[in-house]
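Enquirer: 3D, please:
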Amino acid sequence: MTGTTTEPLTAADRCDRCGAQAYVRVVLPVGELLFCAHHAREHAPKFEAVATHVHDETQRLLEEHGAGAGAAR
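Expert: This next block holds a predicted model:
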């Protein structure tokens, strides 16, 4: 992989942890991982230490689904 991927995430992009729609792309030195908002929050302390770039579109949850979409469960 070369450079930083800036393409918007689509409904076809799925979380590598659970298969839900991905809203975060984590670019690593040897590839990338996609996460739903829940798993991005859960794993952020780990991936932020090694990521070369984090493309976060979680604000789309509020735009698309309203204020309750980002609430912790």
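Enquirer: going forward, measure contacts between C-alpha atoms and count neighbours the same way
Expert: Fine.
Enquirer: Would you map the helices across this protein?
Expert: For the chain, helices defined by DSSP state H occupy the ranges 37-47, 59-65.
Enquirer: Here is a second sequence; please produce its structure as well for comparison:
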Amino acid sequence: MTTLLSPAIDTVGEMTERCDRCGAAAKLEVVLTSGGDLAFCGHHANRHHADITKVASMIRIEDGFEWAGK
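Expert: Predicted coordinates for the structure are as follows:
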């Protein structure tokens, strides 16, 4: 039996990470259920929001960022 749970979402004041896709300032960081983490700029976070929620155990979002997955 498979149970789908939503990842925990935390809002942080400011992120210092860079996007793992393009190097821009990160607006969202994902802690993966399989271990490790990834950071995304606003563009890539919104573009891949459906996939992010599938693989995340925790999502950190910079305060003020409007994420499509929320």
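Enquirer: Can you tell me the centre-most residue of the first structure?
Expert: residue 24 (1.2 Å; Cα atoms, centre = their mean).
Enquirer: Any figure for the gap between it and residue 18 of the first structure?
Expert: Residue 24 of the first structure sits 13 Å away from residue 18 of the first structure, taking Cα to Cα, to the nearest Å as the criterion.
Enquirer: Now do the shared contacts for these two.
Expert: Residues touching both residue 24 of the first structure and residue 18 by Cα atoms under 8 Å, 6 or more residues apart in numbering: residue 36.
Enquirer: who touches the counterpart of residue 38 of the first structure in the second structure in this structure?
Expert: When the second structure is aligned by TM-score structural alignment, the residue opposite residue 38 of the first structure is residue 43. By Cα under 8 Å, 6+ apart, the contact set of residue 43 of the second structure is empty.
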